[in-house]
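Participant: Mind folding the following:
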Amino acid sequence: MMATTHAFVGLVFAAAVAVVAPVDAGTVAIAAILGGLFPDFDVCATHRKTLHFPVYYWVFAVPVAVLAVLVPTTATVAAAVFLLGAGAHALSDHLGGGLSARPWERRARRAVYSHYHGRWLEPRRWVAYDGSPGDLALSAVLAIPALFVFEGAVRTIVVVMLLVSIGYAVFRRYFASVGERVLEGPGSGRSDGSNE
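Facilitator: Presented below is the predicted three-dimensional model:
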C-alpha cells in the first residue's frame, strides 16, 4: 500500500477519537499520520524489516490503547493512535503485492518481515500493489472520516495527501522503470524483486 494509505488508516483511529474524546484533535491527528508512516522510515535500511513489526507493535498498542481509554489525555491518546497506526501499517503490508519494484508481476515472495516468526511473510495480494487502482480507492475511502472530522491544517494535509496519492497512482509504473534505470544501471534487467 501507498504510504498515504497507511497514514489514512492512522487517521481513521484519530477521527474516531476526535468524535468521542475531549483531547487535542490536531495533535492526535499528527500522531496518527506519523504512526501510519513510521515503519516506512526503514526504507534507508532493510525495508519492511528494520521498523516493520507486524506482531510486536500490537503488544504495545493494545495496552497503550486501554490506558488511553482509562486516562484520555492528549499524550496517552496520541501514543495509542501512533502505535495503532504503526501496527496496522506493518500488518497490512502482508496484504499487499510484495516487496518488489514491479509487484504487479506477482513474482515477489517477500511482503514484510515478522520478527516474531523469524521469517519473511509472503504477500497476500488483497491489494494488488502500492499505487494500484484498488490502493487508490482504498486510500480515498479511508480519507473520508478525516475530511469530515478535522478542520484547518489537518484537513489541508489530508487533501494534499489525497492529491499525492492520485499522482503516485497515475505514475506508479513509470516510477518503477525510472527507479530501475537509476538504481540498477543499464542492462541489468532484474525486476523480479529477487534481490530484495
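
Participant: When you work out contacts or count neighbours from here on, use the C-alpha atoms and nothing else.
Facilitator: Noted.

Participant: now the strands for this protein?
Facilitator: Ranges of strands in the chain, per DSSP state E, are 112-114, 119-121.

Participant: For the protein, which helix extends over the most residues?
Facilitator: Looking across the chain with DSSP state H, the single longest helix is helix 152-184.

Participant: ok so, going back, export the strands of the chain to a markdown table and tack on distance to residue 162 and mean neighbour count?
Facilitator: What follows is the strands of the chain, written out as a markdown table (distance: least, CA to CA, whole Å; neighbours: other CA atoms under 10 Å):
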| stretch | distance to residue 162 | mean neighbour count |
| --- | --- | --- |
| strand 112-114 | 25 | 24 |
| strand 119-121 | 29 | 15 |
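
Participant: can you tell which of the ones you listed is closest to residue 104?
Facilitator: Taking CA to CA, strand 112-114 is the member of these nearest to residue 104, at 16.6 Å.

Participant: other SSEs contacting that closest one?
Facilitator: When contacts are defined as 3 or more CA pairs under 8 Å, 6 or more residues apart in numbering; DSSP states H and E, strand 112-114 sits against strand 119-121.

Participant: Does anything pack onto the strand it packs on? Which helices or strands?
Facilitator: strand 112-114.

Participant: Now residue 130: closest residue in space that isn't a chain neighbour?
Facilitator: residue 1 (4.0 Å; CA to CA, 6 or more residues apart in numbering).

Participant: Here is the second sequence; please produce its structure so I can put it next to the first one:
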Amino acid sequence: MMLPTHALAGMLLALPVAILAPEHAAAVLAAGLFGGVLPDLDLYTGHRKTLHYPVYYSLLAGVTGVAAVLQPTGLTVAVAVLFAAAAVHCLGDAFGGGLELRPWEGTSERAVYNHHRGRWITPRRWVRYDGAPEDFLLTLALAAPLWLTVSEPYRPVVLLAVVIAAGYAATRRLLPRLASLLFSTVLPRYLPASLLAVAPDRYLADGE
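Facilitator: Predicted structure coming up:
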C-alpha cells in the first residue's frame, strides 16, 4: 500500500482514542500519523525489512497498550498508538503486493519480512500493488471519517494525503520506467558510483 494510505490508517486508528480522551487528541493523532509512516523510513535501506516488524510492533503495541490503560498519560497513550499504527502498517503490507519494481506483474513472493521467523511473508495481493485503484479507494475510505472529525492542524494533513495519493495512483505505472531511466542513464552522469551503489536493486533492474 502507498504511504498516504498507511498514514491515514494510523490516524484513523488513533481517532477513537482521541474522541474518548480529547485531552490527548493532538498527541495520539500525531502518534498515529508517525506510526503509520515509520516503517517506510526504510524505503532506501532494506525496504520492508529494516524497519518493518509485524510481530514485534504488535507485541509492543500490546504491552504499551496495557501500560496506557493502567497509567493513562499523554506519553503512554501516544506510544501505544504509535506502535499499534506501525504494526497495522506492516500487517497491511502483507495483504498488498510484492516487493518488486512492477508489483502488478506478481513476480515477487516478498511482502514484508518477519524477523521473528527469519523469513519473508508472502504477499496476499488483496490490494494488488501500492497505488492501485483499490489502494486509492482505500485512501478515500480512510480519509472520509477523519475529514469529518478532526480539526486543525490535521484536516490539511488529511487533504494533503489524498492529493498525494491521487497523483501517485495516476502515475504509478509510469514510475518504474522513470526510475530505470533515472538510475541507469541520468544519475550515473552526475553521481559517483559509490552513491549509486546504495540505490535499491529494484531501481537498477526489474528484479527485486
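
Participant: ok so, going back, next up, the contacts around the residue nearest to residue 130 of the first structure.
Facilitator: Applying CA atoms under 8 Å, 6 or more residues apart in numbering, we find residue 1 of the first structure in contact with 92, 93, 96, 127, 129, 130, 131, 135.

Participant: and it, how far is that from residue 137 of the first structure?
Facilitator: Distance of residue 1 of the first structure to residue 137 of the first structure, computed by CA to CA, to the nearest Å: 11 Å.

Participant: Which single helix of the second structure contains the most residues?
Facilitator: helix 74-94.

Participant: Residue 49 of the first structure is nearest to which of the strands of the first structure?
Facilitator: Short answer: strand 112-114, nearest of the strands of the first structure by CA to CA, at 4.9 Å.

Participant: what does the closest one contact?
Facilitator: Counting by CA under 8 Å, 6+ apart, residues outside strand 112-114 of the first structure touching it are 48-49, 52-55, 90, 93-94, 98-99, 119-123.

Participant: Check those residues for burial and list the buried ones.
Facilitator: 48-49, 52-55, 90, 93-94, 98-99, 120-123 (16 or more other CA atoms under 10 Å).

Participant: Tell me the one among those nearest to residue 162 of the first structure.
Facilitator: residue 93 (19.6 Å).

Participant: Surely that closest one touches residue 111?
Facilitator: Yes. Contact criterion CA atoms under 8 Å: residue 93 of the first structure and residue 111 qualify, at 6.2 Å.

Participant: Give the residues shared as contacts by the two.
Facilitator: residue 123.

Participant: hang on, the earlier thing: please report how far the residue nearest to residue 130 of the first structure lies from residue 65 of the first structure.
Facilitator: 24 Å.

Participant: again, but for residue 151 of the first structure
Facilitator: When distance is defined by CA to CA, residue 151 of the first structure is 24 Å away from residue 65 of the first structure.

Participant: same deal with residue 182 of the first structure?
Facilitator: With CA to CA as the criterion, residue 182 of the first structure and residue 65 of the first structure are 43 Å apart.

Participant: repeat for residue 87 of the first structure
Facilitator: 12 Å.

Participant: Ok, residue 72 of the first structure next?
Facilitator: 9 Å.

Participant: just to revisit the earlier point, any idea which of the contacts of strand 112-114 of the first structure is the one closest to residue 9 of the first structure?
Facilitator: Closest to residue 9 of the first structure, out of all of the contacts of strand 112-114 of the first structure and judged by CA to CA, is residue 90, at 11.6 Å.

Participant: ok, that closest one touching residue 56?
Facilitator: No. If you go by CA under 8 Å, residue 90 of the first structure and residue 56 don't touch, sitting 9.6 Å apart.
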